[in-house]
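Asker: fold the following for me, if possible:
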Amino acid sequence: MQDSFIEQVLEPVTHDLGGFKVHRVLPARERTMVGPFLFFDQMGPAVLPTGEGIDVRPHPHINLSTVTYLFAGAIDHRDSLGTRQRIEPGAVNLMTAGRGIVHSERSPGDERAAGPALSGIQTWLALPDAVEETDPDFQHVPAADLPVIEQDGATARIIMGQLWGARAPTTTHAGTVYAAIDLAPGSALPVDDSADERAVYLHDGDATLEGMRLEPTRLYVLRPGVRATLRSATGARVMLCGGDAFATPRHVWWNFVSSRPDRIEQAKRDWRAGAFPLVPDDQLEAIPLPDRPLTVSYP
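Answerer: Now for the predicted structure:
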C-alpha cells in the first residue's frame, strides 16, 4: 500500500541544543527539496528553566526565505533592515534574504522570567533563479489574518499559498503550499492535491494517511497527483508543505543557499570580511563562519 502513494520517507537528524531538541528532516541525503522547501526543523516542544531562553546570535542568509511558525512560546526577531518583531503562536514571520540579510532570534524578557516554552517549525524556502538576488524584505502576518479551514473535525490554518479553496496573504516567490493541521479525535481531512510536490509531517499525536500509521518527526513525501486522506483516532498535529518543483537544484552550506556554488563561496568571504549589514542594537555576538556546518546539501 505504501508504494502506491508515498514516494519517500525522510528520517530526522536530531540535535540536542541544551534544554531543547531540534529535529531536522530537510535537507536530507536522500532529498534536498520538496517544492521550494529545503530546510525543515521542528523546535521542541520544551520548557526552558526560569531565566533562560534561546539566543540565536546574529547570522547571515542569502538567496532564500525563512518562515517561522510557533505552537507555543515567543521569539523576538531582529534583522539588518531594522525590523524588530515578536512572533507568537499562530502568526507567521517571513524573512526574505535575497542578496543578503543578517538576523537574530532570542527569547523575550517576559518569557525568560516565566520559564519560556518553545515549540514550532522553522523552514527555509528557495527563491526562484530570477529573484535570488532580490532586495531583502520582512513580513509579519498575524494569526487573525491567516485563513482557517474546518472540515469533519479537522482544522487547517493556511500559512502560505492556496489550499482547500482559500489563500493566505503571506508573500510567495514560487508556487508554495504550507499549512498547520489540527486533527481532533475521530477527524479526517483529504490532503489538497493541487501542488507538484507535497509532504506531510506528524508533529505530535496519532495520525494515519490512507490507513498507514505516521511516525512523529518523519517527513512523508507523496507521489505527484495522488489523493490521500489524513485521519486521527486520538488527535494529532500535522504539517503539510510543498509547491512547484524547481527545475534547477539548490546548494546549501550553513545558512547560505543558492543555485550557484560560487555565490555561496562569495557569501563565505563576505561574512568573514564583515561585508554583510549589521543588526541594529544586536551587533556584538555574531556567529563566526564554521569550519563544518550542520546544514549542508548532498549533491
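
Asker: from here on, contacts and neighbour counts on C-alpha atoms
Answerer: Noted.

Asker: contact partners for the nearest residue to Gly90 once chain neighbours are set aside?
Answerer: Sequence neighbours aside, Ala143 is the residue nearest to Gly90 in space, at 4.7 Å (criterion: C-alpha to C-alpha, 6 or more residues apart in numbering). By C-alpha atoms under 8 Å, 6 or more residues apart in numbering, the contact list for Ala143 reads 89-92.

Asker: please give the structure of this sequence too, so both can be compared:
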Amino acid sequence: MSDDPSAVMITLEPKPRDLGGGFSVRRALPAIEKRMIGPFIFWDEFGPSHFGVGEGLDVRPHPHINLATVTYLFEGEIFHRDTLGSAQVIQPGDVNWMNAGRGIAHSERTRAELRAMGSPIAGIQSWVALPEAHEESEAFFKHHRVAELPVIEEGGKIVRVIAGSLYGKNSPVKTYSEMFYADAQLDAGASLPLGAEHEERGLYLTGGEIEVAGDQFERGRLLVFRPGDAITIKALTPARFMLLGGANLGPRHIWWNFVSSRKERIEQAKEDWKAGRFGTVPGDDKEFIPLPDH
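Answerer: Next comes the predicted model:
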C-alpha cells in the first residue's frame, strides 16, 4: 500500500509535565493509546525556551536501569555527569547515548559559564528500551559529535541519522536492537519517503506543517504509522521532524526512571537506590533525587 488514507494510525498530543525548578516538558510517550514505538518508550520535548541570567537546568543525580537515555539538542547546551565518571557537554546535533543496563545514575545541568549570561534550551530526550537479552548489560556512556553522524542532503531536505539505520546510512551509535532515529529538515514543498521495512514507525513534528496521505499536521504531534504502509511526508511549510521506530520488543514495565521486562527487577532497583547501591556521581555528589513515595 502507498499513501493509504489510514496511513496515520494514531496521532498523539504531548501532555505537559513540570519537572520542577520552573522547567517543563511535553511528554508524548508513554501514552494510553500507544506505550512504545519500536524500542522508544519515553519521549519528552523541551523548549524552545530561555534561561535568564543565573538560571539553568538542574536535574540532580537520579538512577536508570534496563534502558538507554538519548539526549539530542536543537538549541543550547547540557552538561552530563554519571557514576562512570563521564563529564560531557552536549551541544546541538550531538548525541549523548547512555546505556543504563544493569544500573547507572546521572545528572544534567547548565554550566556556571552559561548561567552567568543566560542561555537558550530546546531538544528531545528519549528512552530506548533494551532487548531482554541485553537489559542487564554493562552500563556505558558514549558521546558522538554532530560531525560523526551520517547526513543525506538533497532536493530541499537534510536528514541526519542519529541512531540505527535509515536511507542506506548507518549511525555509529551502538544499539542492541533493530531501530532508526533521525532528524529531518525539509524546505516548503519538499517530500520525504519512509519505507515500510521497519516494524513500527513514528514521526514527531517539532516545527512547521506537513501532509501525510492527504491529512495535515502541525508541530507538537507524534504520528504513529500503520505497519506495512509506504509513507510520503510532504512539507507544506519549512518543517523539522524526528523519525523514530524499529522492532517491537514486547511489553515493558515503567516506574519513575526505571524500565524492565520484569516487574520484580523494578522493585529491586527501588531498594538499590534507597540503599545507595548505584554509587555517586563524581563532581556532583552533594545531592540526589530521592525515590518517590508513590
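
Asker: how about the residue nearest to Gly90 of the first structure, what's its partner in the second structure?
Answerer: Under the alignment (TM-score structural alignment), Ala143 of the first structure pairs with Val146 in the second structure.

Asker: how far away is the residue nearest to Gly90 of the first structure from Ile159 of the first structure?
Answerer: Separation of Ala143 of the first structure from Ile159 of the first structure (C-alpha to C-alpha, to the nearest Å) stands at 9 Å.

Asker: now the common contact residues for these two.
Answerer: Shared contacts of Ala143 of the first structure and Ile159 (C-alpha under 8 Å, 6+ apart): Val92.

Asker: Pro277 of the first structure versus the residue nearest in space to the middle of the first structure, what's the distance?
Answerer: Residue closest to the average C-alpha location in the first structure (C-alpha atoms, centre = their mean): Thr123, at 1.6 Å. Going from Thr123 of the first structure to Pro277 of the first structure by C-alpha to C-alpha gives 23 Å.

Asker: wait, Phe241 of the second structure touches Gly207, no?
Answerer: Yes. Using C-alpha atoms under 8 Å as the test, Phe241 of the second structure is close enough to Gly207 to be in contact (6.8 Å).

Asker: more neighbours: those two, which one.
Answerer: Between Phe241 of the second structure and Gly207, counted using other C-alpha atoms under 10 Å, the more crowded position is Phe241 (23 against 16).

Asker: counterpart of that one in the first structure?
Answerer: With TM-score structural alignment as the criterion, Phe241 of the second structure matches Val238.

Asker: give me the stretch of the first structure that the lengthiest helix in the second structure matches.
Answerer: Using DSSP state H to define each element, the second structure has its longest helix at helix 263-274. Using TM-score structural alignment, helix 263-274 of the second structure corresponds to residues 261-272 of the first structure.

Asker: just the helices in the first structure please.
Answerer: Listed in chain order, the helices of the first structure (DSSP H) span 2-5, 109-114, 261-273.

Asker: got a list of contacts for the first one?
Answerer: Helix 2-5 of the first structure is touched from outside by 212, 222-223, 226-228, with contacts defined as C-alpha under 8 Å, 6+ apart.

Asker: of those - the most surrounded one?
Answerer: Neighbour counts for these (other C-alpha under 10 Å) peak at Leu222, which has 26 neighbours.

Asker: and it, what does it touch?
Answerer: By C-alpha under 8 Å, 6+ apart, the contact list for Leu222 of the first structure reads 5-8, 197-200.

Asker: possible to save those as JSON lines with distance to Arg84 of the first structure and neighbour count?
Answerer: JSON lines is the format used below for the contacts of Leu222 of the first structure (distance: C-alpha to C-alpha, whole Å; neighbours: other C-alpha atoms under 10 Å):
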{"residue": "Phe5", "distance to Arg84 of the first structure": "43", "neighbour count": "18"}
{"residue": "Ile6", "distance to Arg84 of the first structure": "41", "neighbour count": "18"}
{"residue": "Glu7", "distance to Arg84 of the first structure": "40", "neighbour count": "14"}
{"residue": "Gln8", "distance to Arg84 of the first structure": "39", "neighbour count": "16"}
{"residue": "Glu197", "distance to Arg84 of the first structure": "34", "neighbour count": "24"}
{"residue": "Arg198", "distance to Arg84 of the first structure": "32", "neighbour count": "30"}
{"residue": "Ala199", "distance to Arg84 of the first structure": "32", "neighbour count": "25"}
{"residue": "Val200", "distance to Arg84 of the first structure": "31", "neighbour count": "24"}
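
Asker: gap between the aligned residue in the second structure for Glu215 of the first structure and Pro14 of the second structure?
Answerer: By TM-score structural alignment, Glu215 of the first structure lines up with Glu218 in the second structure. According to C-alpha to C-alpha, Glu218 of the second structure stands 13 Å off from Pro14 of the second structure.

Asker: please identify which of the two sits among more neighbours.
Answerer: Between Glu218 of the second structure and Pro14, counted using other C-alpha under 10 Å, the more crowded position is Pro14 (19 against 16).
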